[in-house]
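S.K.: Structure for this input, please:
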Amino acid sequence: MRKLLLAVTILVMSISAKAQIEAPVKWSYAAKRISATEAVVFLKATIQDGWHIYSQTVKDGGPIKTSFTFAPAKEYALLGKTTEPTPVTKYEKSFSMDVSYFEKTVIFQQKIKLKSANVSIVKGQLEYMTCNNMKCLPPEDIDFSIPLGK
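M.R.: Got it, this is the predicted structure:
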């Protein structure tokens, strides 16, 4: 009976170890006031070796592109679009097209116009998809809340 209980315990432990959720991308955030009326929000993705996330400019028919939605607020307004560095662009057989992506780290930036001196937090949501040379993980939505320093 003890051997059976031990075997079942080992089996359960090995199954739960395989069922752990993969999380190859970690997000971090920062903001910097550049004047009394402007700030820049930084959204940084740190990506495990072998994985990548996609640019904001991926064409339709390809993978889910990285996108940012900032919560509407009376205290600030977006200045232009969210910017990104130059991505790697390569043909991916799985999508039958050229796609642009980032490996290791990438920092996206969004300028904002401060309409009030009382702006303390910028909120929103980002969506991204991550893949390696074997598979893609389902797209993920992450809420963010970024404090603005003084």
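S.K.: Please count neighbours and contacts with C-alpha atoms only from this point.
M.R.: Noted.
S.K.: what sits against residue 25?
M.R.: Neighbour list for residue 25: 45, 46, 47, 48, 130 [criterion: Cα atoms under 8 Å, 6 or more residues apart in numbering].
S.K.: does the third one really touch residue 107, like I thought?
M.R.: By that I understand residue 47. No - checked against Cα atoms under 8 Å, the pair residue 47 and residue 107 is beyond contact range at 11.3 Å.
S.K.: One more, please, to line up against the first structure:
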Amino acid sequence: MSRWPGRKQGHSWRTASVWACFVIPRLLSLLATVVVISSCGRTEEAQAFYEALLAGDISALDEVAADGIDVNGEMIDGWTPLPFSIGNKRFASAEWLLSRGADANSMDGGGNSAISWAVKMRSGRHVRLLLERGSDPLSLRALSKRERSSM
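M.R.: As a prediction, the model looks like this:
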């Protein structure tokens, strides 16, 4: 008999382990990000900038830029906008930031460069864009053996 009502025999522990190992940590991470964003006393402009970067909304980014937002300024947990955009696979946001003077060699709070994030995310478009804009290919940091071999 299954331990969970409505579940077939043999699937309950596999389902539970998937939830425990993958789904719940991801949800907690997402919740922590929301809590950090809402609790760090951000201005409306900074919040709009963050949301526009995450959405890849160029028209919203243009509106926020009119308010004088710093494209190299620190956002949350030491993240700067460019590695944040690349880590979230937002090509349009990354391209917009670089066209507005973002530092192609900017680092996140953990010391990973924008190009390191592009390699981690396995995004050839981002790597190419960063190299075209002068990113230092030797600034790759903290790459695992698998990530180095996929380059």
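S.K.: care to give me the TM-score?
M.R.: After superposition, the two chains reach a TM-score (TM-score structural alignment, normalised by the length of the first structure) of 0.27; 78 aligned residues with a Cα RMSD of 5.7 Å.
S.K.: Which strand or helix spans residue 86 of the second structure?
M.R.: Take DSSP states H and E as the rule and residue 86 of the second structure turns out to sit in helix 81-87.
S.K.: who does that helix touch, helix- and strand-wise?
M.R.: Secondary-structure packing of helix 81-87 of the second structure (3 or more Cα pairs under 8 Å, 6 or more residues apart in numbering; DSSP states H and E): helix 44-55, helix 91-99, helix 114-120.
S.K.: Could you figure out how far whichever helix or strand comes after the last one is turned away from helix 91-99?
M.R.: Counting by DSSP H and E, the next helix or strand C-terminal to helix 114-120 of the second structure is helix 124-132. Computed with axes from the mean of the first three to the mean of the last three Cα atoms, to 10 degrees, the direction of helix 124-132 of the second structure lies at 0 degrees from that of helix 91-99.
S.K.: Can you work out which other helices and strands pack against helix 124-132 of the second structure?
M.R.: Secondary elements touching helix 124-132 of the second structure (3+ Cα pairs under 8 Å, 6+ apart): helix 91-99, helix 114-120.
S.K.: Which of these sits closest to residue 26 of the second structure?
M.R.: Closest approach to residue 26 of the second structure among those (Cα to Cα): helix 114-120, 17.8 Å.
S.K.: Who has more neighbours out of residue 47 and residue 107 of the first structure?
M.R.: Each of residue 47 of the first structure and residue 107 has its neighbours counted (other Cα atoms under 10 Å); residue 47 has more, 20 against 17.
S.K.: quick one: that one from residue 26 of the first structure, how far?
M.R.: 7 Å (Cα to Cα, to the nearest Å).
S.K.: cool, residue 109 of the first structure as well?
M.R.: 16 Å.
S.K.: likewise residue 97 of the first structure?
M.R.: Using Cα to Cα, residue 97 of the first structure is found at 27 Å from residue 26 of the first structure.
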